[in-house]
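[1] The following block contains a protein sequence and its predicted model.
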Amino acid sequence: MASVHNEPVVVLGLGRFGSSLALELASRGTEVLGIDINSKIVDALAGRLTNVATADCTDGEALRQLGVPEFQRAVVAIGTDLEASVLTTVLLTDLGISHIWAKALNRRHAEILSRVGAHHVVLPEQHMGERIAHLLSGRMLDYVEVDQDFAMIKTKPPRDIVGVPLRESRLRSRYGVTVVAVKSEALGAKARFGYATADTVLMYGDLILVVGTVGDLERFAESD
C-alpha cells in the first residue's frame, strides 16, 4: 500500500499555479489527475501528467464520472473565478474528500474556503510577497512561515552570540527565539546543517536556522 505522501492527487484548475503544482507532484512520482475547463490547457499538459481531462470543476456529475470521489487528496487551484473556487470546494466536501487544499486570492476568500470545507488554504502571492519583504529588510537569507505568526529563518549569527555556548547566549530570554540547526563555515564545502545543542558554539560565517514568532525573529535579525 502506498504511503499517504504518495497517494494520488487531483488538481482542479490548471493555470500557472495548478499546472506547476501538478507537474512538480508528477516529477516526484505522485499520480496526478488534472482537470480544467480550458481544453487548450489540457491538451498542452497531455502526456506530462498521469491523467488530464477537460471538465467544468463545478459540475458534480462530471467529477463523479472522472472518479474524483476515489481520491483522498485534492487541490482547488482555480485562479480568479472566486465563485468557481468556492463551488468546487463545496462539491469536494460533499464528495467526501479527506484532504482539500485550496488556493485563495485574499484573506476574505481564504475565510470562505475554510468555512465551506477546505482543510488547508494557501495564499501564494501574499506568502511570496511576505517572504521577499523579510529577505529584503534585514540579515535573513531565507524565511519560511510555518504557522500563523510563527516562522523559521536562515541567517548568520550576530556578533553578540559568537564564541560562546548557546546556553550562555540567553537567546530565549533576550529575543524569544531558538537556534535549532547550524552549518559550520569552518567545514567549507563539506558543511551540512546539524542540530544545535546547548553546547554549540557559533562562529562568524556560520549559517543558523532559527525559529520563533515573526516579531521576535525580525528583532533578532536586526540585532548586531
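    Looks like it came in fine.

[2] Please make it C-alpha for all contacts and neighbour counts, starting now.
    Noted.

[3] Compute the number of surrounding residues for the closest residue to residue 45 other than its chain neighbours.
    Excluding its sequence neighbours, the residue lying closest to residue 45 (CA to CA, 6 or more residues apart in numbering) is residue 52, at 7.2 Å. Applying other CA atoms under 10 Å, we find 23 residues neighbouring residue 52.

[4] in this protein, which spans are strands?
    9-12, 32-36, 51-54, 73-76, 99-103, 120-122, 142-147, 150-155, 178-183, 194-195, 207-213 (DSSP state E).

[5] which outside residues touch the second one?
    Residues outside strand 32-36 that contact it (CA atoms under 8 Å, 6 or more residues apart in numbering) are 8-14, 22, 25-26, 42, 49-57.

[6] Ok, the last one next?
    Contacts with strand 207-213, where a contact means CA under 8 Å, 6+ apart, come from 149-157, 176-185, 217.

[7] ok so, going back, next, format the strands of the chain as CSV and append distance to residue 85.
    Conversion of these to CSV gives the following (distance: least, CA to CA, whole Å):
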stretch, distance to residue 85
strand 9-12, 9
strand 32-36, 12
strand 51-54, 16
strand 73-76, 7
strand 99-103, 8
strand 120-122, 12
strand 142-147, 23
strand 150-155, 28
strand 178-183, 39
strand 194-195, 42
strand 207-213, 31
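
[8] and here's the other structure:
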Amino acid sequence: MARKPIDHRIVVLGLGRFGGSLAAELVRRGWEVTGIDANPQVVQTYADQLTHTAIANTTDEESLRQLGVSDMTHAVVGIGTDLEASILTTSLLADLGVPKIWAKAVNRQHARILERVGAHHVVLPEHEMGERVAHLVTGHILNFIAFEDDYALVKARAPEEAINKTLADSGLRSKYGITVVSIKRPGEPFTYATADTTVYSGDILIVAGRTSEVETFASLT
C-alpha cells in the first residue's frame, strides 16, 4: 500500500520570536507557510520570508475560515504572552477540525489548558531549553533530548571501561540500563550500533534510556 504523501502546508498563528523563527525555518525546509498575526508591523517583517502572510485576529473564527485555516492539516499557535488569545486560538483550531495542532505554552498550567482545549502537541520552549542547557553545563553530556515518561537521548563520549571492547563484551546495557543506538568515529559519520560494534577511544555515542540512567552513564566519561 502506497504511503500517503505529507501535506506540506502549515499555518503559524502568532509571529513573535518563537512563531516567526519557526515559520522561517519551515520555509527553508520546503514547507508552504501561512503566517498570521494581528500586528501589521510584525506581518510586514515576514512578508518576504513566508509563502503567505495575513493581518488578522486569530481569535476570530470567520477570519480564520476566510484565510483557509480550516483546510490546513498542520497549525502552530506561537502566541505566548497573551494567554487568553493563545487558548482561544487553539480552541478555534480544534473546532475547525485541524488534524495536527501544536501550541506554545509559557508554563505547565498553560500547557495543561492548551491540551484540554484541543492542542495535540504542546511545547514549552524556555523550560525545555533551560533543562537541556542545565544538563550540558553541569555534566559530561554533549547533547540532551528529553522525551515523555522520563526517557532521554544523550550524546556522550565513550567511557574508559568500554574502550577496545564490543558493546556485548562491555555489558553497558546490563550495567547501566541504557542502549547505545549509534556511534561516531572521529572524522566519520554516525552509524548504527550493534552488539558486535567495537568502541574505540575518541568515539562519540548516542545513548537512550531513562533520564537518571543516561545521566549516570554520561558521568563515567
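    Nice, thanks for sending it over. Please read all numbers here as calculations on a predicted model, not as lab measurements.

[9] Please list only the buried members of the contacts of strand 207-213 of structure 1.
    Neighbour counting with 16 or more other CA atoms under 10 Å marks 151-157, 176-179, 181-185, 217 as buried within those.

[10] re the thing from before, relative to residue 211 of structure 1, how far out is the residue nearest to residue 45 of structure 1?
    To residue 211 of structure 1, residue 52 of structure 1 is 40 Å away according to CA to CA, to the nearest Å.

[11] got it, and residue 91 of structure 1?
    Taken as CA to CA, the span from residue 91 of structure 1 to residue 211 of structure 1 is 38 Å.

[12] More neighbours: those two, which one.
    residue 211 (22 against 19).

[13] which position in structure 2 aligns with that one?
    Applying TM-score structural alignment, one finds that residue 211 of structure 1 aligns to residue 208 in structure 2.

[14] Repeat that for residue 192 of structure 1.
    Match for residue 192 of structure 1 (TM-score structural alignment): residue 189.

[15] Please name the residues that touch the spatially most central residue of structure 2.
    Using CA atoms, centre = their mean, the residue of structure 2 that lies closest to the mean C-alpha position is residue 123, 7.6 Å off. By CA under 8 Å, 6+ apart, the contact set of residue 123 of structure 2 is 102-105, 111.

[16] please redo it, this time with the cut-off set to 7 Å
    By CA atoms under 7 Å, 6 or more residues apart in numbering, the contact set of residue 123 of structure 2 is 103-105.

[17] From these, pick the one nearest residue 4 of structure 2.
    residue 103 (25.0 Å; CA to CA).

[18] what about the closest residue to the closest one other than its chain neighbours, how many neighbours?
    Of all residues not flanking residue 103 of structure 2 in the chain, residue 77 sits nearest, at 4.5 Å (CA to CA, 6+ apart). Look at residue 77 of structure 2: counted by other CA under 10 Å, it has 27 neighbours.

[19] And for residue 68 of structure 1?
    With other CA under 10 Å as criterion, residue 68 of structure 1 counts 22.

[20] Over to residue 169 of structure 2?
    Neighbours of residue 169 of structure 2 using other CA under 10 Å come to 13.

[21] how near is it to residue 111 of structure 2?
    With the distance defined as CA to CA, residue 169 of structure 2 ends up 44 Å from residue 111 of structure 2.

[22] ok, back up a step: quick one: closest of the strands of structure 1 to residue 66 of structure 1.
    Closest approach to residue 66 of structure 1 among the strands of structure 1 (CA to CA): strand 51-54, 8.1 Å.

[23] Mind listing residues that contact the closest one?
    So strand 51-54 of structure 1 is in contact with 32-39, 42, 46, going by CA under 7 Å, 6+ apart.

[24] among these, which ones are buried?
    Buried among the contacts of strand 51-54 of structure 1 (16+ other CA under 10 Å): 32-37, 42.

[25] ok, of the residues you listed, which one's closest to residue 221 of structure 1?
    residue 32 (40.3 Å).

[26] quick one on the thing from earlier: can I get the buried ones among the contacts of strand 51-54 of structure 1 in TSV with distance to residue 80 of structure 1?
    Formatted as TSV, these follow (distance: CA to CA, whole Å):
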residue	distance to residue 80 of structure 1
32	23
33	21
34	18
35	16
36	14
37	14
42	18
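
[27] Relative to residue 206 of structure 1, which of those residues is nearest.
    The shortest approach to residue 206 of structure 1 among these belongs to residue 32, at 40.5 Å (CA to CA).

[28] separation between the closest one and residue 62 of structure 1?
    In terms of CA to CA, residue 32 of structure 1 sits 17 Å off from residue 62 of structure 1.
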